[in-house]
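Enquirer: Sharing a model that was predicted from the sequence below.
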Amino acid sequence: MFKKLFKQKKEENIVAPVNGKIVPLEEVPDPVFSEKMMGEGIAIIPEDGKIYSPVDGKVIQVAETKHAIGLVTEGGVEILIHIGLETVGLKGEGFTAKINVDDEVKAGQLLMEADLEYIGEHASNTITPIVITNSAEGKKNYHFTSEKTAKAGETVIITAEDK
């Protein structure tokens, strides 16, 4: 009983994976994200196509079409970085993966290069949702930044805290 009472709550910071303008997930023009069907999160309208790891962790998914990357932290936070909207239809065109499934990554490590010009011309939007896919488990509290501008690898966009 006392262990639980005096246990220190662990916090994990999730930094911006891309430079750009931060917007609430509710503003993403796709109900899968805006209605949080995949989980809680935040989105960034990218300024450039370099996508970096927002955490120290492990790559658990690289979509065959390279438009999405799944990561898990040591603390069990599962993160999906979804580059653009309706980008699955690009079949990998415009994306260059720099990592593979099961790779250990460090915050700030380059994960993917995305051709934003190509994506902007061939998909519906370049906005990039960053979603905590296991947020519905209720094991952690998530706090989202009020910052408006993201600097990749520096701006803390989400803090995950043990309940």
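Expert: Received the coordinates, thanks.

Enquirer: Every contact and neighbour count from this point should use C-alpha atoms.
Expert: Will do.

Enquirer: Just give the closest residue to the residue positioned nearest the centre of the chain, not the sequence neighbours.
Expert: The centroid of the chain falls nearest to residue 130 when counting by C-alpha atoms, centre = their mean (3.0 Å). Distances taken as C-alpha to C-alpha, 6 or more residues apart in numbering place residue 81 nearest to residue 130, at 4.7 Å, with adjacent residues excluded.

Enquirer: which other residues reach the strand or helix carrying that neighbour?
Expert: Secondary structure here is read from DSSP states H and E; on that basis residue 81 sits in strand 78-82. Under the criterion C-alpha atoms under 8 Å, 6 or more residues apart in numbering, residues 67-72, 128-134 lie in contact with strand 78-82.

Enquirer: Against that first model, consider the following:
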Amino acid sequence: MFKKLFGNKEKVEQLLAPINGQVINIEDVPDPVFSGKMMGDGIAILPEEGLVVSPIDAEVIQVFHTKHALGLRTKHGIELLIHIGLETVNLKGEGFEVHVTEGQRVKAGDKLVTFDIEFLKSKAPSIVTPIVVTNGDLVEKIEKTDSTQANIKETEILKVYVK
């Protein structure tokens, strides 16, 4: 009744693909930390090129010194981790170039990181890139894309409903 009278005040965050590539279920990521959702729930993409853009308007809250991952916070407080490849922390930043700094505000589609995809393929166990919500306590539910292909700024990969 309240929603009917006053309108739906539901808070929803819509994330667009930050990478062009094949969509993979988080449960199928070949790393138990991600597949077991220990870091949080989300989706993964097998990149076709070495470009990562922001999936949503957000603040950059963490840039790992090894350049392989970064954290974003959306306007409703949802925190996202974009982790490029698996065990890529061991590369100590080699093959990555970060284009943002902590505290910077970004818009959906802004360039975050570029990476040498061939170098990563040769040095990392996998280039699968998980995109996860790390503060699931704020989440009512997550709807995931049923698309098998992700296209930057086009494919909505996640819809996050905030409590």
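Expert: On my side now, so go ahead. In this text the structure is predicted, and so the values were computed from the model without any measurement.

Enquirer: In the contacts of strand 78-82 of the first structure, find the pair that's most separated.
Expert: Comparing every pair within the contacts of strand 78-82 of the first structure by C-alpha to C-alpha identifies 67 and 134 as the most remote, at 19.6 Å.

Enquirer: more crowded one of these two?
Expert: When residue 67 of the first structure is set against residue 134 and neighbours are counted by other C-alpha atoms under 10 Å, the residue ahead is residue 67, at 27 against 18.

Enquirer: you'd agree that one is up against residue 84?
Expert: Yes: counting by C-alpha atoms under 8 Å, residue 67 of the first structure does reach residue 84; the two are 7.4 Å apart.

Enquirer: Just give me the longest helix of the first structure.
Expert: In terms of residue count, the longest helix belonging to the first structure (DSSP state H) is helix 116-122.

Enquirer: For whichever helix or strand comes after it, give me the average deviation versus the second structure.
Expert: From helix 116-122 of the first structure onward toward the C-terminus, using DSSP H and E, the following helix or strand is strand 128-132. Superposed on the second structure, strand 128-132 of the first structure shows a mean distance of 0.3 Å to its aligned residues (mean C-alpha distance after the TM-score superposition for the first structure).

Enquirer: From the chain's centroid, how far away is strand 128-132 of the first structure?
Expert: In this view, strand 128-132 of the first structure has its centroid 4 Å away from the chain centroid, taken as C-alpha atoms, centre = their mean, to the nearest Å.

Enquirer: what sits up against it?
Expert: Outside of strand 128-132 of the first structure, the residues within contact range by C-alpha under 8 Å, 6+ apart are 25, 28, 33, 38-46, 77-85.

Enquirer: any chance you could map the helices in the second structure?
Expert: Secondary structure of the second structure by DSSP H: the helices cover 2-6, 32-35, 117-123.

Enquirer: Same list (those helices) but as JSON lines, adding mean neighbour count.
Expert: As requested, these are exported to JSON lines (neighbours: other C-alpha atoms under 10 Å):
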{"stretch": "helix 2-6", "mean neighbour count": "8"}
{"stretch": "helix 32-35", "mean neighbour count": "17"}
{"stretch": "helix 117-123", "mean neighbour count": "14"}
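
Enquirer: Please identify which of those is closest to residue 148 of the second structure.
Expert: helix 32-35 (17.8 Å).

Enquirer: before we move on, back to that, dump the helices of the second structure into CSV; add distance to residue 106 of the second structure as well.
Expert: Converted to CSV, these look like this (distance: least, C-alpha to C-alpha, whole Å):
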stretch, distance to residue 106 of the second structure
helix 2-6, 32
helix 32-35, 25
helix 117-123, 23
